[in-house]
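**Q** the sequence isn't on hand, but the structure is:
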């Protein structure tokens, strides 16, 4: 599971920092999460193939989280894209994007599907044979969701020494990996656990964008492998959280502790601060395994 941070700063883009956008690679799927200004430039800088992005998840309709979307959609057309593109986001996102496409006469060369969200309860919004994605309702100034990405349990791993020892033919390998026992020609049944190893434990990633500190999300993300949680402010400026409906680094760490997360990634830093290191220092007073997001930083989790 790889995570590439394209942008992780709050409010406005600057010469050296970008607003929120990131790419999650999971089970050979690639998901774009939020799409602030400059996202397509960051995709190019990080050598991420546009053609691999088929699903885009938008947390909410504040500009620093989706103003890059129309540009990216248009660029896909200019590049001759043919693959379907699915956009998941709050109700209203379809109207905004289609109005811009209509007024600019820039209809797409590919099928563009919108999956608009308005539920205040967690719901599954994407599922295939490898990955399932659910919403994480958040508390912000406008309707906002985080997203929980979960791998499905994969096939069992072949014990090659064992299958060779028992003379299992290759045409039965997929059946064995799916968990079936094998019956030999003499009628002897070989239990599957003698022929395979347990599959790799499925991994999970929770993206919690702009939100007021909210313990109700804990039950939705419990035992998550990696939690990205916004940390707009340091503890000294906590008084701004209620008005802006954002969180501090320390509060993000408290959510990580309560959810029993394995890793915490901080991001969405206010640009009022000269350094992001104090965010990590404050969070580590509560939760040990803290990482700092930064533009173009890549995380790999096994």
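**A** Cool, got the structure. As the structure is a prediction and not an experimental result, all values here were calculated from the model.
**Q** please count neighbours and contacts with C-alpha atoms only from this point.
**A** Noted.
**Q** and stretch 1-16, end to end?
**A** In stretch 1-16, first residue to last residue: 27 Å (CA to CA, to the nearest Å).
**Q** so which bits of that stretch are buried?
**A** Buried residues in stretch 1-16, counted by 16 or more other CA atoms under 10 Å: 1-11, 13.
**Q** and for stretch 182-191?
**A** residue 182.
**Q** end to end, how far does that stretch reach?
**A** Span of stretch 182-191 from end to end, CA to CA: 7 Å.
**Q** ok, residues contacting that stretch?
**A** With contacts defined as CA atoms under 8 Å, 6 or more residues apart in numbering, stretch 182-191 is touched by 176, 180-181, 192.
**Q** how much distance is there from that stretch to the middle of the chain?
**A** Distance, stretch centre to chain centre, for stretch 182-191: 44 Å (CA atoms, centre = their mean, to the nearest Å).
**Q** repeat that for stretch 282-302.
**A** Going by CA atoms, centre = their mean, where stretch 282-302 is centred and where its chain is centred differ by 15 Å.
**Q** can you pull the buried residues of that stretch?
**A** By 16+ other CA under 10 Å, the buried positions in stretch 282-302 come out as 282-284, 286-288, 290-296, 298.
**Q** just the ones in strands from those residues, please.
**A** Secondary structure from DSSP state E places 290-292, 298 of these in strands.
**Q** where exactly do the helices run in the stretch 1-150 of the chain?
**A** 39-45, 63-66, 69-78, 93-103 (DSSP state H, counting those that start in this stretch).
**Q** tell me which of the buried residues of stretch 282-302 is nearest to residue 93?
**A** residue 295 (25.5 Å; CA to CA).
**Q** the structure to be compared is supplied as follows:
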């Protein structure tokens, strides 16, 4: 599971910082999560093979989370893309994007599908044979969702030595990997546990930005391997949180602790701060496995 941070700062872009956008690679699927201004430049700068992106997840309709989307969509058209592109986001996102395409006469060369969301309850928005994605309803100034990405358990791993020892025909290998027992010609039943190893544990990732502190998300993100949670402010500026509907680094750490997550990745920092190191220091007073997102940083889990 690879997470590439393209941008992770709040509000407006600066010469050295970019608004929210990231790429999650999981089970050989590549998902774009939020698409702040400058996303396509960041994709090129950090050599992300963005032609592999077929699904884009937008959390909410504040500019620092989606103003890069029209450029991203248009660039694909200029490159002659043919593969379908799916956009998941709040109701209204289709109207915004289609209006820009229509007025600029810049229709795509590929099918563009919008999946508009308006439910206040968690729901499955994407599923295939490898990954399932569900929404995480968040509390912000406008309708907002985070996203929970969960790998599906893979096939069991063949114990080649055991399989060959029983002289099992290769035609049965898929049945074995799918968990089936094997009956030999002499009538003996060989249990699957003797012929396979457990698959690698299924990984999970939760993206939560932007939101005020809310324990309502705990059941959805419980035991997630990696949690990206906004930390716009430090505790010294906590009085801004209720007004702006954001969190502090300490509050993000409390959520991580209560949800029993594996790793907490902080992001969405206010640009009022000269350094992001204090965010980690503050979170570590509550939760002991904290990473700092930063533009261009790549995490491998």
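**A** Right, received. Where do you want to start? Computed from a predicted model, the values in this text were never measured in an experiment.
**Q** TM between them?
**A** Overlay of the two chains. TM-score (TM-score structural alignment, normalised by the length of the second structure): 0.99; 301 aligned residues with a CA RMSD of 0.5 Å.
**Q** any chance of the ones in strands among the buried residues of stretch 282-302 of the first structure in TSV, plus distance to residue 29 of the first structure?
**A** Compiled in TSV, those are given as follows (distance: CA to CA, whole Å):
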residue	distance to residue 29 of the first structure
290	26
291	23
292	24
298	16
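**Q** pull the most distant pair out of the buried residues of stretch 282-302 of the first structure.
**A** Largest pairwise distance in those, by CA to CA, is 26.6 Å, between 286 and 296.
**Q** how close does the residue of the second structure positioned farthest from its centre sit to residue 223 of the second structure?
**A** Most distant residue from the mean C-alpha position of the second structure: residue 186, 50.2 Å away (CA atoms, centre = their mean). Noted for residue 186 of the second structure: a distance of 46 Å to residue 223 of the second structure, by CA to CA.
**Q** likewise residue 5 of the second structure?
**A** 22 Å.
**Q** how about the aligned residue in the first structure for residue 146 of the second structure, what does it touch?
**A** Matched by TM-score structural alignment, residue 146 of the second structure corresponds to residue 146 in the first structure. Residue 146 of the first structure sits next to 59, 135-138, 206-209 when contact means CA under 8 Å, 6+ apart.
**Q** over to residue 298 of the first structure?
**A** By CA under 8 Å, 6+ apart, the neighbours of residue 298 of the first structure are 2-5.
**Q** 10 Å instead, please
**A** Contacts for residue 298 of the first structure (CA atoms under 10 Å, 6 or more residues apart in numbering) come out as 2-6, 22-24, 46.
**Q** next: residue 44 of the first structure.
**A** Residue 44 of the first structure sits next to residue 50 when contact means CA under 10 Å, 6+ apart.
**Q** hmm, try it at 6 Å
**A** With contact set as CA atoms under 6 Å, 6 or more residues apart in numbering, residue 44 of the first structure has no partners.
**Q** distance of it from residue 28 of the first structure?
**A** For residue 44 of the first structure, the distance to residue 28 of the first structure equals 19 Å [CA to CA].
**Q** endpoint to endpoint, stretch 206-219 of the second structure covers what distance?
**A** End-to-end for stretch 206-219 of the second structure, by CA to CA: 12 Å.
**Q** start and end residues in the first structure for it, please.
**A** Taking TM-score structural alignment, stretch 206-219 of the second structure hits residues 206-219 over in the first structure.
**Q** residue 248 of the second structure reaches residue 236, doesn't it?
**A** No - counting by CA atoms under 6 Å, residue 248 of the second structure stays clear of residue 236, with 9.0 Å between them.
**Q** the more surrounded of those two?
**A** Remark: of residue 248 of the second structure and residue 236, residue 248 carries more neighbours, 28 against 8, as counted by other CA atoms under 10 Å.
**Q** state the distance from that one to residue 125 of the second structure.
**A** In terms of CA to CA, residue 248 of the second structure sits 29 Å off from residue 125 of the second structure.
**Q** next: residue 15 of the second structure.
**A** From residue 15 of the second structure to residue 125 of the second structure the distance is 35 Å (CA to CA).
**Q** residue 50 of the second structure versus the spatially closest residue to residue 72 of the second structure that is not a sequence neighbour, what's the distance?
**A** Closest residue in space to residue 72 of the second structure, ignoring its immediate chain neighbours: residue 40 at 5.8 Å, by CA to CA, 6 or more residues apart in numbering. Separation of residue 40 of the second structure from residue 50 of the second structure (CA to CA): 9 Å.
**Q** which of the two has more residues huddled nearby?
**A** Set residue 40 of the second structure next to residue 50 and count neighbours by other CA under 10 Å: residue 40 wins out with 20 against 16.
**Q** what's the counterpart of that one in the first structure?
**A** Looks like residue 40 of the second structure aligns to residue 40 there (TM-score structural alignment).
**Q** what helix or strand is the aligned residue in the first structure for residue 243 of the second structure on?
**A** Superposed on the first structure with TM-score structural alignment, residue 243 of the second structure falls opposite residue 243. Applying DSSP states H and E as the criterion places residue 243 of the first structure in helix 241-244.
**Q** mean shift of that helix relative to the second structure?
**A** Comparison of helix 241-244 of the first structure with the second structure after fitting gives an average deviation of 0.3 Å (mean CA distance after the TM-score superposition for the first structure).
**Q** by contact count, what packs against the following helix or strand past that helix?
**A** Using DSSP H and E, the next helix or strand after helix 241-244 of the first structure towards the C-terminus is helix 249-259. Under the contact definition 3 or more CA pairs under 6 Å, 6 or more residues apart in numbering; DSSP states H and E, helix 249-259 of the first structure sits against helix 277-283.
**Q** so which residues of the stretch 101-250 of the first structure form strands?
**A** With DSSP state E, counting those that start in this stretch as the criterion, the stretch 101-250 of the first structure has strands at 112-117, 124-127, 131-138, 144-151, 157-158, 182-183, 189-190, 196-197, 204-208, 226-230.
**Q** need the winner for burial among the ones you listed.
**A** Of all the strands of the stretch 101-250 of the first structure, strand 226-230 has the most neighbours on average by mean count of other CA atoms under 10 Å, namely a mean of 25.
**Q** mean per-residue distance, it to the second structure?
**A** With mean CA distance after the TM-score superposition for the first structure, strand 226-230 of the first structure departs from the second structure by a mean of 0.2 Å once superposed.
**Q** if anything else comes up later, I'll come back, but that's it for now.
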